[in-house]
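In: Sequence plus predicted model, see below.
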Amino acid sequence: MTDQQLVAHARAAALKAYAPYSRFFVGCAIESVDGEVVTGANMENASYRLGVCAELAALTAAQLAFGLDKVARIAVAGGDGSGPELAGNASVTPCGGCRQSILEVAQMAGRDIEILCASGDGKAVETHRIADLIPHGFGPANIVDAS
């Protein structure tokens, strides 16, 4: 699957977001090592902190579909979803909490997961590795001495 195809999945997922408060629609697409793709979208809540990020929704779908150890790449896109197509020209990166969750998956899978960070319109795409987005991160590999 090309980068553009994975980003297109994320953009399509964003249009299914529930974002009545921020009006910022985010979608995430996750590709497995076998080429399977799952998606997720953000789901806001009136109490704000009970909302769910698109990345966590997609990671949950990935766990159910093929297992987190098979996550190969992730695409995230976000912007204005009020029209028939996602709009916006600023690249979207995962929030800190989502970076932490992706780091956990990366350490479990034994690979530095690639993340495509796209604008709403899909024209701007930045490619990052989770190790670059959360340097010196703390995950399961850091607690091996806890036994």
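Out: Great, that's in hand. Residues are numbered from 1 along each chain as shown.
In: From here on, just use CA atoms for contacts and neighbour counts.
Out: Fine.
In: helix or strand right after the longest helix belonging to the chain?
Out: Determined from DSSP state H, the single longest helix within the chain is helix 96-109. Scanning forward in sequence from helix 96-109 by DSSP states H and E, the next helix or strand is strand 114-119.
In: ok, and what's touching that following strand?
Out: Contacting residues not belonging to strand 114-119 are listed as 3, 7, 72-79, 87-94, 124-130 [Cα atoms under 8 Å, 6 or more residues apart in numbering].
In: and if you look at stretch 64-72?
Out: Contacts for stretch 64-72 (Cα under 8 Å, 6+ apart): 30-34, 38, 59, 62, 105-106, 108-111, 113-114.
In: Going by distance to N142, which of those residues wins?
Out: Checking the contacts of stretch 64-72 against N142 with Cα to Cα, the nearest one is M108 at 11.6 Å.
In: Second structure for comparison follows:
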Amino acid sequence: MQKELLLQYQEYNNKEELNDPKKALLDQAIFATKLAYAPYSKFRVGAAVLMEDGRMISGANIENASFPAGICAERAALSSVSSLAPNVKILSIAVSYINDNGQNESIISPCGICRQVISEYQQRQGSPISILLSNSLPSSKVIEIPSIEALLPFMFTKASLD
């Protein structure tokens, strides 16, 4: 039997259409791209997490000559959340990038490992984490995904281990 998955998301023409907290969050993710260490790929990614108490915690990708040892911006930001605000719910995470090899209008989304990590945080807190995706260009569209399930259907969860 063939079945179908439906992905629902909100698309904005630019970040000016976002409400103030989400606009500030995306600005923080764009700022975080400047903190990235990406001497090999020249692809700088920034992420920012909006906490329920209003704090924003950011992270940037950090590359390593031994490529598997690098860390993505989303996981850097979420690791900081674990240290700085372990008992505060996450409302949203924003992801942006700058490609020093030539910027374009593309929007990126979290890699598979980052999707799984976001999923774990969402499961732990018992409420959805929305995801804002854009690039650093002022004219960039913004995509808002309401929950990680949209990007990671058939998630591997704690229940999978039972």
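Out: Great, that's in hand. These numbers come from a predicted model, not from an experiment.
In: Please state their TM-score.
Out: With the length set by TM-score structural alignment, normalised by the length of the first structure, the two chains reach a TM-score of 0.88; 141 aligned residues with a Cα RMSD of 1.9 Å.
In: Scan the contacts of stretch 64-72 of the first structure and report the most crowded one.
Out: I30 (28 neighbours; other Cα atoms under 10 Å).
In: Sticking with that one, tell me its helix or strand.
Out: strand 25-32.
In: circling back to that earlier point, ok, the contacts of stretch 64-72 of the first structure vs P140 of the first structure, which is closest?
Out: M108 (7.4 Å).
In: sec struct for the residue most central in space within the first structure, please.
Out: In the first structure, the centroid-proximal residue (Cα atoms, centre = their mean) is E55; its distance is 3.4 Å. Secondary structure, DSSP: H, G, I helix; E, B strand; the rest coil: E55 of the first structure is helix.
In: Aligned counterpart of it in the second structure, please.
Out: Counting by TM-score structural alignment, E55 of the first structure lines up with E74 in the second structure.
In: Name the nearest residue to that match, ignoring sequence neighbours.
Out: A47 (5.4 Å; Cα to Cα, 6 or more residues apart in numbering).
In: neighbours around that neighbour, how many?
Out: 33.
In: so who does it touch?
Out: 28-30, 32-33, 58-60, 73-74, 77, 93-96.
In: Nearest to T157 of the second structure among these?
Out: E74 (18.9 Å).
In: Would you check that the closest one makes contact with Y97?
Out: No - judged on Cα atoms under 8 Å, E74 of the second structure makes no contact with Y97 at a distance of 11.5 Å.
In: before we move on, the earlier item: ok, the residue nearest to the centre of the first structure to I115 of the first structure distance?
Out: Distance, E55 of the first structure to I115 of the first structure, by Cα to Cα, to the nearest Å: 11 Å.
In: Trace A36 of the second structure over to the first structure, please.
Out: By TM-score structural alignment, A36 of the second structure lines up with A17.
In: I98 of the second structure too?
Out: Checking TM-score structural alignment: I98 of the second structure goes with G79.
In: Would you mind finding the match for G120 of the first structure in the second structure?
Out: Checking TM-score structural alignment: G120 of the first structure goes with S136.
In: quick one: its match from R55 of the second structure, how far?
Out: In terms of Cα to Cα, S136 of the second structure sits 21 Å off from R55 of the second structure.
In: Neighbour count for the two, which is higher?
Out: S136 (23 against 13).
In: Cross-check the contact I'm expecting between that one and I98.
Out: Yes - at 6.1 Å, S136 of the second structure counts as touching I98 under the criterion of Cα under 8 Å.
In: residues in contact with E74 of the second structure?
Out: Here E74 of the second structure is in contact with G46, A47, A48, G59, A60, N61, I93, V95, P110, C114 (criterion: Cα under 8 Å, 6+ apart).
In: Pick out the most distant pair among the residues you listed.
Out: N61 and I93 (14.7 Å).
In: what does the longest helix of the first structure correspond to over in the second structure?
Out: So helix 96-109 of the first structure sits over residues 112-125 in the second structure, by TM-score structural alignment.
In: Which position in the first structure pairs with the residue nearest to E74 of the second structure?
Out: Per TM-score structural alignment, A47 of the second structure is aligned with C28.
In: Where helices are concerned, which of the contacts of strand 114-119 of the first structure count?
Out: D3, V7, I130.
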